[in-house]
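Asks: below are the sequence and a predicted model; questions follow.
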Amino acid sequence: MFNRMKEDINMILELDPAAKSKFEVFFTYSGLHAVWMHLIAHKLYKRKFATLSRIISQVSRFITGIEIHPGAQIGRRLFIDHGMGVVIGETCRIGNNVTIYQGVTLGGTGKEETKRHPDLDDNVLVAAGAKVLGNIRIGENSKIGANSVVLINVPKDSTVVGIPGRIVKQAGEKIKGARDLNVTDLPDPILEMIIGLEDEIKDFRKEVRDEVKDGSHI
C-alpha cells in the first residue's frame, strides 16, 4: 500500500504542473484520496464485506466528491484530476496510466444485467464531463473529448467527440467524413436563432412594402 501511495504521489508531480511538493500532493489531492480509500474498500468487497465496503465508499464520496463503487477494478497510476462529480460503476475495469477529469461518469445504460459498466484500457484519457456508458471497451491510448457521450466500443489510438460519441481520429489520422473538432468555431444556437428571426422580419417587411406598392392592401 505504501509503495502504491509513493508511486501515485510521484505520478502527480510528473503530470500536474500545479503540484509543488509531495507534502502538498499528499494532503490536497482529492483524486488520490479517493483512489486510496477505494483500494481499502475493494479489498473488503472481495472478501464479501459488502456493507462495510460501501460505507467506506460513501465516506470517500462525502470527503472527495468522487464516487467509486468498491467493486470497480482500478489499475496503477490512475489520475483523477480535480475529480468533483466523477462516478465509477461497480463493474468498471480501468487499466494503468488512465487520466479522468471532473464530471466524468463511467456508468451503465440500464439495459445490461451482469457486466454493466465500461472497461478503459491503458493510457486512456477521459476529458471533463464525458459519459462512457454500458458494457463497452475503450481501447488503449484513446482520448474521449469533453462532454462526449460514448455508447460504442472504441478501438485503440482513437479520439472520440460529440453526442453521441463519434470516432474522429484513429492512429493519428482523421477519419474520412468526420467533422473537424475546432472549439473556436462551434455553432452558437442562440445567435443562429436571432439571425433567423432577423431574416424573417426582413422578409415580412419586404412583403408589406410590395403590397403597399401594388395597392393590394386596399
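Replies: Nice, I can see it.

Asks: when you work out contacts or count neighbours from here on, use the C-alpha atoms and nothing else.
Replies: Fine.

Asks: so what's residue 169 up against?
Replies: By CA atoms under 8 Å, 6 or more residues apart in numbering, the contact list for residue 169 reads 158, 159, 160, 175.

Asks: now for the residues you listed: which two are most distant?
Replies: Farthest pair in those (CA to CA) is 160 and 175. Separation: 10.6 Å.

Asks: just give me the longest helix of the chain.
Replies: What stands out as the longest helix in the chain, according to DSSP state H, is helix 189-214.

Asks: spatially central residue in the chain, please.
Replies: residue 130 (2.7 Å; CA atoms, centre = their mean).

Asks: measure that residue to residue 105 for me?
Replies: With distances taken as CA to CA, to the nearest Å, residue 130 is found 7 Å from residue 105.

Asks: what's stretch 33-47 in contact with?
Replies: Here stretch 33-47 has contacts from 5, 50, 52-54, 56-57, 60-61, 64, 66-73, 78, using CA under 8 Å, 6+ apart.

Asks: buried set for that stretch?
Replies: With burial defined by 16 or more other CA atoms under 10 Å, the residues of stretch 33-47 counted as buried are 33, 34, 35, 36, 37, 38, 39, 41, 42, 44, 45.

Asks: for residue 117, give its distance to residue 10.
Replies: Residue 117 sits 29 Å away from residue 10, going by CA to CA.

Asks: neighbour-wise, which of these two wins?
Replies: residue 117 (27 against 15; other CA atoms under 10 Å).

Asks: which residues are in contact with the more buried one?
Replies: Going by CA under 8 Å, 6+ apart, residue 117 touches 89, 90, 91, 92, 106, 107, 108, 133, 134, 135, 136.

Asks: the structure to be compared is supplied as follows:
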Amino acid sequence: MLKWLREMREDIRFVREMDPAAHSSFEVWLTYSGLHAVWLYRIAHVLYVKKWFTLARSVSQFGKFLTNIEIHPGASIGRCLFIDHGSGVVIGETTVIGDYVTIYQGVTLGGTGKEKGKRHPTVGNHVLIATGAKVLGSLTIGDYAKIGAGSVVLRSVPCNSTVVGIPARVVVLDGRRVDELDQTNLPDPISEQTSLMQDRIQVLERRLAQLESQLSRVEK
C-alpha cells in the first residue's frame, strides 16, 4: 500500500512537471483522467499476473468506461506514464512501456493482426508519442524518441530521434536533421497507389487495342 502511495505521488509530480496547465497536486489527483486510467491499470495488472483474468479485464473495462482510455491489464508499464488529454488511447496486451513516457489523445499502441505472442510495441524511457499516432506491431521505440502527431509507425525507431509521416520516417537523429520535411507535401500512400493503378490501366488499354487490331486483320 505504501509503495502504491509513493508511486501515486511520483505520478502527480511528473504530471506537474510536464503540464503547465496543472495548478496543484490536488487538481491533478482529482481531475486528470489519464492518471486515473493508469492507477486502475495497476490494480488490473496485479490481478492479471495472479491469473485472475476475468476480474482483471473487468477492472480494465471499468477504467475504460470512466476515462475512455483502454489499457489491457497484460501490458507492462514502468514509472510515471503520463496520458495527457487521453481520450481514445489504446494500449495492447503485450505492450511494454518504460519510465517517464508521455502519450497524447488518440494514440494506439497496437498489433498488425499478423503476429502471435509478442505482437505490440516496446516503448523506451522518456518517449513522447503525439496526438493520433499509431504504433503497430512488435517493434521498439528507443529512449528519448518523439513520434509526431498522426504518424503511423511500422518499423523500430532509434533512440534520440523524431519520426513523422505515414509511414513514419526519421527526420531528426541525435539533434541533427536527416530529412527535410515539407509539411504541405507529406507522403500520400493512397495517391501513390492510385497513380500506379492508372499507369497499369493505360498499359492494359494499349495492349487491348493492339489485340483488337490484330483480331480485326485476321477476320478480314
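Replies: Structure's in. What do you need? Note that this is a predicted model, so its numbers are computed, not measured.

Asks: just give the TM-score of the two.
Replies: In this superposition the chains share a TM-score of 0.82, using TM-score structural alignment, normalised by the length of the first structure; 183 aligned residues with a CA RMSD of 1.2 Å.

Asks: what distance do you get for the equivalent of residue 146 of the second structure over in the first structure to residue 87 of the first structure?
Replies: The alignment partner of residue 146 of the second structure in the first structure, by TM-score structural alignment, is residue 143. Between residue 143 of the first structure and residue 87 of the first structure the distance is 18 Å, computed by CA to CA.

Asks: neighbour-wise, which of these two wins?
Replies: More neighbours surround residue 143 than the other of residue 143 of the first structure and residue 87, with 23 against 20 (other CA under 10 Å).

Asks: residues in contact with residue 205 of the first structure?
Replies: Taking CA under 8 Å, 6+ apart as the definition, residue 205 of the first structure has no contacts.

Asks: corresponding residue for it in the second structure?
Replies: Aligned partner of residue 205 of the first structure by TM-score structural alignment: none.

Asks: picking that back up, excluding its backbone neighbours, what's nearest the residue nearest to the centre of the first structure?
Replies: Leaving aside its sequence neighbours, residue 130 of the first structure sits nearest to residue 147 (CA to CA, 6 or more residues apart in numbering; 4.1 Å).

Asks: am I right that that neighbour is in contact with residue 131?
Replies: Yes - counting by CA atoms under 8 Å, residue 131 is a contact partner of residue 147 of the first structure at 6.9 Å.

Asks: more neighbours, these two?
Replies: Shown here are residue 147 of the first structure and residue 131; by other CA under 10 Å, residue 131 has more neighbours (27 against 20).

Asks: could you report the distance from the counterpart of that one in the second structure to residue 40 of the second structure?
Replies: Correspondence of residue 131 of the first structure to the second structure, assessed by TM-score structural alignment: residue 134. Here residue 134 of the second structure is placed at a distance of 23 Å from residue 40 of the second structure (CA to CA).

Asks: can you map out the helices along the second structure?
Replies: 2-18, 25-31, 33-49, 53-67, 189-219.

Asks: what residues in the first structure pair up with the third one?
Replies: Under TM-score structural alignment, the match for helix 33-49 of the second structure in the first structure covers residues 30-46.

Asks: compare that stretch with the second structure and give me the mean distance after superposition.
Replies: In this overlay with the second structure, the average offset of stretch 30-46 of the first structure from its partner residues is 0.3 Å by mean CA distance after the TM-score superposition for the first structure.

Asks: so how far is stretch 94-101 of the first structure off the chain centroid?
Replies: Averaging C-alpha positions (CA atoms, centre = their mean, to the nearest Å) puts stretch 94-101 of the first structure 11 Å from its chain's average.

Asks: so it corresponds to what in the second structure?
Replies: With TM-score structural alignment as the criterion, stretch 94-101 of the first structure aligns to 97-104.

Asks: would you turn the contacts of residue 169 of the first structure into a markdown table with distance to residue 23 of the first structure and neighbour count?
Replies: Shown next, in a markdown table, are the contacts of residue 169 of the first structure (distance: CA to CA, whole Å; neighbours: other CA atoms under 10 Å):
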| residue | distance to residue 23 of the first structure | neighbour count |
| --- | --- | --- |
| 158 | 36 | 24 |
| 159 | 35 | 24 |
| 160 | 36 | 24 |
| 175 | 44 | 16 |
